[in-house]
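Trainee: Only the shape, not the letters, is given here:
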């Protein structure tokens, strides 16, 4: 993702490009993660490009040249276009990012008196249950990692960490050697907003990590601080590389749509299904909002309801 600023500001009018550069500097000063900064600036860049193409739905006017001229109607037109060409959930993500951008223009830069987002409604999105990964599917994925090659040992350790701890893609992907403590069987995750947390892992995950670390010590990149190394060369394996690896292992195992977030949902699902405390789940998964356990635990609640329905046998006694 390095060099994203050049890509996002390419072809933009001077005022738009200048404000995005300044906003990125402000976000970096606030210690926002690179992924968050990229997604925020991407939304603003897309709005600028949309207005610059003079959409039929609305007269862009000076807003195409300067973000301080953007009005509510411009944002609503862009949002409707996003719903039409992408999806409601994508439009919602852009809405939230633009709220941050125009709040920064208003409060920090004092370039506008009122945010054009103030009366723009969020796009309504359908509530969907994210499918969990059944245990047998994870077993099949781990099965294609079985072996003694460097990539097999590494990939099994990565997958077991996701399954065993419910961590985010970036949290596992950005681990360093110092974050793993084999003496206490624990891992230190660097979560959103600069919040660190330490999570214990089980014996099978510990065994997989130990085997990988022994292989890693013989790798030509052993001196690097990144925990995960690319199979070839002297470089780390970035989160995006892990994302591609998971899809590749999923295809080899015959399991569709494999990504790290499904194990995060699975972790929350199994935790809630077993009657685990929501507060403890928030601590383990690094959540700050009470809404998250409800959202991630929705599939477990639905499954408990189905099990109760079958047990009660309503309508089966006549």
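Mentor: Happy to help now that I have it. Being a predicted model, the structure only gives us computed values, none of them experimental.
Trainee: contacts, neighbours, all on C-alpha from now
Mentor: OK.
Trainee: what's the single longest helix in the protein?
Mentor: helix 34-52 (DSSP state H).
Trainee: What lies in contact with it?
Mentor: With contact meaning Cα atoms under 8 Å, 6 or more residues apart in numbering, helix 34-52 is reached by 4, 8-9, 12, 16, 20, 24, 27-28, 60, 63-65, 67, 74-75, 78, 94, 97-98, 100-101.
Trainee: try this one next to it:
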């Protein structure tokens, strides 16, 4: 978890604290709250120390700053998937911020960094007829086709699966009833 530098805390800390309270009030999991606020703290630290512009409040952030941060992460050797995760996490902060302060959302319309699919070898390892191979292939397809979260997948029960409709209904989000998601190719596995 990132710790705000003194400069970042002075300029950006109050809003990050408000964002954390918002996430808790929305009953987001501790892990989700940690990830989203960590992204905001990392971005604030970058703004305070690495940005070429003198940004001292959230309202001064523009699309270019978010793009420059994502580029910076790549220049630091961070993988596409890593940068994609941070983009999606900071996106949640900006959605909240724009609504909370009735300001334009600087991340609106930006796309996350592309993550090329490199699943061929993994799927190839799952080819076969034994139970473990078929199970692992089904798990991968559920992840790929539904966008289900890890915790939701772990919480799935047999009765949550609708093989005819190729959907999963998960109870893993903490509120007892997750969304129905397309399981796509998984039932065929």
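Mentor: Good, I have the coordinates. Just so it is clear, the structure is predicted and the values come from calculations on it, not from any experiment.
Trainee: rewinding a little: so where is the longest helix of the first structure in the second structure?
Mentor: Using TM-score structural alignment, helix 34-52 of the first structure corresponds to residues 30-48 of the second structure.
Trainee: Show me what counts as buried in the matching stretch.
Mentor: Buried positions in stretch 30-48 of the second structure, judged by neighbour count with 16 or more other Cα atoms under 10 Å: 33, 35-48.
Trainee: In terms of distance to residue 103 of the second structure, which of those ranks first?
Mentor: residue 40 (17.1 Å; Cα to Cα).
Trainee: Pull out the buried residues from the contacts of helix 34-52 of the first structure.
Mentor: The buried subset of the contacts of helix 34-52 of the first structure (16+ other Cα under 10 Å) comprises 8-9, 12, 16, 20, 24, 27, 60, 63-65, 67, 74-75, 78, 94, 97-98, 100-101.
Trainee: quick revisit: post-alignment, the longest helix of the first structure versus the second structure, mean distance?
Mentor: Helix 34-52 of the first structure, aligned to the second structure and superposed, deviates on average by 1.2 Å (mean Cα distance after the TM-score superposition for the first structure).
Trainee: who's in contact with the helix or strand following that helix?
Mentor: With elements assigned by DSSP states H and E, the helix or strand that comes after helix 34-52 of the first structure is helix 72-85. The contact list for helix 72-85 of the first structure (Cα under 8 Å, 6+ apart) reads 47, 50-51, 57-58, 60, 63, 88-91, 94-95, 116-120, 123.
Trainee: What is the host helix or strand of residue 137 of the first structure packed up against?
Mentor: Using DSSP H and E, residue 137 of the first structure sits in helix 135-143. Contacts defined by 3 or more Cα pairs under 8 Å, 6 or more residues apart in numbering; DSSP states H and E place helix 135-143 of the first structure against helix 239-253.
Trainee: counting contacts, what elements does the helix it packs on pack onto?
Mentor: helix 135-143, helix 169-173.
Trainee: ranking those helices by burial, who's on top?
Mentor: Among those, ranked by average contacts under mean count of other Cα atoms under 10 Å, first place goes to helix 169-173 (a mean of 21).
Trainee: what element comes up after it heading to the C-terminus?
Mentor: strand 180-181.
Trainee: In the second structure, what range does that following strand match?
Mentor: Residues of the second structure matching strand 180-181 of the first structure: none, counting by TM-score structural alignment.
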